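Chemist: What follows is a protein structure lacking sequence information:
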């Protein structure tokens, strides 16, 4: 499987529902460098697993809608939007956040990720999750 196919399969998996699935994708020395709307955080392998558990406790379902995926050698850049279903309202899916992630794949596993995210805006207008901007 190519690096691009491997990263795509990660986002299509239920990694957030089962730590064993997540462990199957991660290199033991995996690190995540995440710049989010609330600041920067660096996760090591164990912290990524813990974060996956927190996600599973927060959302009934989580779906990544990939709009772009580009690979060069063992680096894969992916732009995607996460959609979620809460436990409180299991009938409604909502747009959670937009991400761009650059993964390094090493030894067939996710080794390193530099990621940026922005919380979703209720003005998201289409399946590609581009945001509408009000102009005065």
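Modeler: Cool, the structure landed. Just so it is clear, the model here is predicted, and its values are computed rather than measured. Numbering: from 1, shown residues only.
Chemist: Every contact and neighbour count from this point should use C-alpha atoms.
Modeler: OK.
Chemist: can you give me how far the lengthiest helix in the chain is from the chain middle?
Modeler: Determined from DSSP state H, the single longest helix within the chain is helix 45-58. How far helix 45-58 lies from its chain's middle: 12 Å, per CA atoms, centre = their mean, to the nearest Å.
Chemist: Next up, a structure to set beside the first:
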């Protein structure tokens, strides 16, 4: 699987809520610098896997509406809208965040990420 295919699976096949996929995708020394509504966060691999489990528990379905996908050398940039369905309303997707992420690969795994998100 190429780096592009890995990122496509992450977003298009709901890999963002798949803890076992994330465990294979993320480097053991992975770090995410995330500028969120809560301020700047630094998250390691274990925190991302915990977040994936939380997303899976809290939402019935998750969908990434990708508007930009750019690959250059060992980096991939993705801009997307994150939409979910809830237990209360499983038939309607609603926007929870607008996100831009930059992923850096090393040895076929994501070693570092930079993300900016804005809640909807």
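Modeler: Received, thanks. Since this is a predicted model, take the numbers as computed values, not measurements.
Chemist: quick revisit: tell me, the next helix or strand along the chain from the longest helix of the first structure lands on which residues of the second structure?
Modeler: Using DSSP states H and E, the helix or strand that follows helix 45-58 of the first structure towards the C-terminus is strand 61-72. The counterpart of strand 61-72 of the first structure in the second structure, using TM-score structural alignment, spans residues 61-72.
Chemist: which other residues reach that stretch?
Modeler: By CA atoms under 8 Å, 6 or more residues apart in numbering, the surrounding residues in contact with stretch 61-72 of the second structure are 4, 11-12, 14, 76-86, 90.
Chemist: what does stretch 101-118 of the second structure give?
Modeler: So stretch 101-118 of the second structure is contacted by 2-3, 24-37, 74-79, 97-100 (CA under 8 Å, 6+ apart).
Chemist: which bit of the first structure covers it?
Modeler: Using TM-score structural alignment, stretch 101-118 of the second structure pairs with 101-118 in the first structure.
Chemist: and the most centrally placed residue in the second structure, which of the three is it?
Modeler: Using CA atoms, centre = their mean, the residue of the second structure that lies closest to the mean C-alpha position is residue 16, 5.0 Å off. What DSSP: H, G, I helix; E, B strand; the rest coil gives for residue 16 of the second structure is helix.
Chemist: where do the strands sit along the first structure?
Modeler: Secondary structure of the first structure (DSSP state E): strands at 26-36, 39-44, 61-72, 75-85, 93-106, 109-119.
Chemist: and the first one, what does it pack onto?
Modeler: What that stands for is strand 26-36 of the first structure. Applying 3 or more CA pairs under 8 Å, 6 or more residues apart in numbering; DSSP states H and E, we find strand 26-36 of the first structure packed against strand 39-44, helix 45-58, strand 109-119.
Chemist: average distance between the longest helix of the first structure and the second structure?
Modeler: The superposed helix 45-58 of the first structure is, by mean CA distance after the TM-score superposition for the first structure, a mean 0.9 Å from where its aligned residues fall in the second structure.
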